[in-house]
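Colleague: Got a predicted structure here, sequence first:
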Amino acid sequence: MDSNPDTRNSLIVRMHDRDDNEAWAEFVQIYQPLVERFIQKHRLQYADAAEVTQEVLSRVARSIESWDPDHDKSSFRGWLYRITRNLTIDFLRRKQNEQHRIPIADPAVSQIADPGKVDSMEFQAEYERQLFQWAAERLKSSFKPVNWQAFWLSTIEGVPVEQVAEQLEIHCGAVYVARSRIMARMSKLIQQRLNETNLSLCEKDQGSND
């Protein structure tokens, strides 16, 4: 898999086609958990967080064609972060007006309304965790179960290689080989998605003109 993919096939460009169900399904798989966790962090109950998440996904669907990375001076992730933050603020303020249960100076509103760099960095860190999980789910079936277990136990769970080899009844060298191969595939797939969500307007134009 090419780590610098042809932008004609990139996820963000493909999402301009509302009939590309595969692209939209992949977008939801990667980004919906990210958006939900960010919203829940700001003290929304599960049902409310689910409602705001659907608003975010709907806004992206309506606005993706008009998103201009050069004009916005940000990546797709930065654009998504602003949509998520703004719609969460809107929801909290609606609760204030409709139910009068949240004080005007409630920190749930003031914190997200003026998040600073910390909130944005947390969103980015959560995105990277979610992207890793997505890549793992996507690649797991591509490897023999014993090799995947060797990778997961030694790399993710931190089990010593010697113990993994004994548990799986394989040589230590096989653990190292499995770990190296899977990490290489994981890194390439993750980098591909990172490249696509950093897509520039120039790249979008190239994709549409090819």
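Modeller: Right, received. Where do you want to start?

Colleague: C-alpha only now, for contacts and for neighbours.
Modeller: OK.

Colleague: just the helices in the protein please.
Modeller: Along the chain, counting by DSSP state H, helices occupy 11-14, 21-41, 46-63, 69-72, 76-99, 107-113, 116-139, 145-151, 161-168, 172-197, 201-209.

Colleague: If you count neighbours, what's buried in the third one?
Modeller: In this case it means helix 46-63. 48-50, 52-53, 55-57, 60 (16 or more other CA atoms under 10 Å).

Colleague: Of those, which is the nearest to D90?
Modeller: Nearest to D90 among the buried residues of helix 46-63: V52, at 9.4 Å, using CA to CA.

Colleague: Give me the distance from stretch 50-58 to the chain's centre.
Modeller: 15 Å (CA atoms, centre = their mean, to the nearest Å).

Colleague: residues making contact with that stretch?
Modeller: Stretch 50-58 is contacted from outside by 28, 32, 35-36, 39, 83-84, 87-88, 91, using CA atoms under 8 Å, 6 or more residues apart in numbering.

Colleague: Second structure follows, compare the two:
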Amino acid sequence: MPGQETSQTLLLKLQSQNDEEAWARFSKEYRPFIYSILKHYQIAHEDIEDLQQDILVKVWKALPDFIYQVERCRFRTWLSRVSRNHCLNFCQSKYQRKIKAEVPVELYDKSTQPEIDTLAEEEWQVFIADKAWTNIEKLFTDKQKEVFLLVSKGKHQSEAAERLGLEVNTAYVYAKKVKDVYMREIRRLNAELDG
């Protein structure tokens, strides 16, 4: 959104731990990303909210000492590692206490760093794509959105046009218009939220 600071500026504000508005924005922006990581590890729905809050508190406590070095590690990578480690500690603790819901040991025994980084990247791309779509979908008519969604699912513009009762050229224009705005929003969000 125009006028909002980049994640680096937001991180600097959060490091003082005195800016409630910055913290509210941070929590709103990154909570869905943390949620997607927890869902990947098959955390029960009733545990997710508590774990999200625990992770956000852990991040808040770590931020004063956090030194953002984009050349070494993206912020989202650090956040995904904090989330993953907290999640795995929770799973291991739950498993060791032999709670009714058995936690698959392979979730925390066989994860390698490249796999974790790949997961974080995949979850980030889904997170950004969903957020971008939510931000732009109100800019377009239902027909424009339907054409774009059909084309993005592999349908040809002519098929989308026929299905929706449009001229083929109109379908091309609709698909391109929505795609251009969508891709711009994805780039903007990546720059804003990932520094």
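Modeller: That came through fine. All values reported here derive from a predicted model rather than from experimental measurement.

Colleague: For M1 of structure 1, find the nearest of the helices of structure 1.
Modeller: Among the helices of structure 1, the nearest to M1 of structure 1 by CA to CA is helix 172-197 (7.2 Å).

Colleague: and V35 of structure 1, how many residues sit next to it?
Modeller: Neighbour count of V35 of structure 1, defined by other CA atoms under 10 Å: 27.

Colleague: which residues touch it?
Modeller: 53, 84.

Colleague: about what we covered before: separate out the buried members of the contacts of stretch 50-58 of structure 1.
Modeller: So, by 16+ other CA under 10 Å, the buried ones in the contacts of stretch 50-58 of structure 1 are 32, 35-36, 39, 83-84, 87-88, 91.

Colleague: For the residues you listed, give me CSV that also has distance to N9 of structure 1.
Modeller: Listed next are these as CSV, based on distance: CA to CA, whole Å:
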residue, distance to N9 of structure 1
Q32, 21
V35, 24
E36, 27
I39, 30
I83, 25
T84, 26
L87, 30
T88, 32
F91, 35
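
Colleague: hmm, which two among those are most spread apart?
Modeller: Q32 and F91 (17.5 Å).

Colleague: Just put the helices of structure 1 in JSON lines and tack on distance to P5 of structure 1.
Modeller: As requested, these are exported to JSON lines (distance: least, CA to CA, whole Å):
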{"stretch": "helix 11-14", "distance to P5 of structure 1": "10"}
{"stretch": "helix 21-41", "distance to P5 of structure 1": "15"}
{"stretch": "helix 46-63", "distance to P5 of structure 1": "23"}
{"stretch": "helix 69-72", "distance to P5 of structure 1": "18"}
{"stretch": "helix 76-99", "distance to P5 of structure 1": "16"}
{"stretch": "helix 107-113", "distance to P5 of structure 1": "35"}
{"stretch": "helix 116-139", "distance to P5 of structure 1": "16"}
{"stretch": "helix 145-151", "distance to P5 of structure 1": "26"}
{"stretch": "helix 161-168", "distance to P5 of structure 1": "34"}
{"stretch": "helix 172-197", "distance to P5 of structure 1": "7"}
{"stretch": "helix 201-209", "distance to P5 of structure 1": "11"}
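
Colleague: now the residue nearest in space to the middle of structure 2, nearest residue through space, not along the chain?
Modeller: In structure 2, the residue lying closest to the centroid (CA atoms, centre = their mean) is F127, at 2.6 Å. The shortest distance from F127 of structure 2 to any non-neighbouring residue, by CA to CA, 6 or more residues apart in numbering, is to F33 (5.9 Å).

Colleague: give the contact list for that neighbour.
Modeller: Contacts for F33 of structure 2 (CA under 8 Å, 6+ apart) come out as 123-124, 127.

Colleague: got the contacts of stretch 50-58 of structure 1 as JSON lines, with distance to R14 of structure 1 columns?
Modeller: Converted to JSON lines, those look like this (distance: CA to CA, whole Å):
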{"residue": "V28", "distance to R14 of structure 1": "14"}
{"residue": "Q32", "distance to R14 of structure 1": "18"}
{"residue": "V35", "distance to R14 of structure 1": "21"}
{"residue": "E36", "distance to R14 of structure 1": "23"}
{"residue": "I39", "distance to R14 of structure 1": "27"}
{"residue": "I83", "distance to R14 of structure 1": "20"}
{"residue": "T84", "distance to R14 of structure 1": "21"}
{"residue": "L87", "distance to R14 of structure 1": "25"}
{"residue": "T88", "distance to R14 of structure 1": "27"}
{"residue": "F91", "distance to R14 of structure 1": "30"}
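
Colleague: Quick one: neighbours of the closest residue to E121 of structure 2 other than its chain neighbours, just the number.
Modeller: Spatial nearest neighbour of E121 of structure 2, excluding adjacent residues (CA to CA, 6+ apart): T77 at 7.9 Å. When neighbours are counted by other CA under 10 Å, T77 of structure 2 registers 18.
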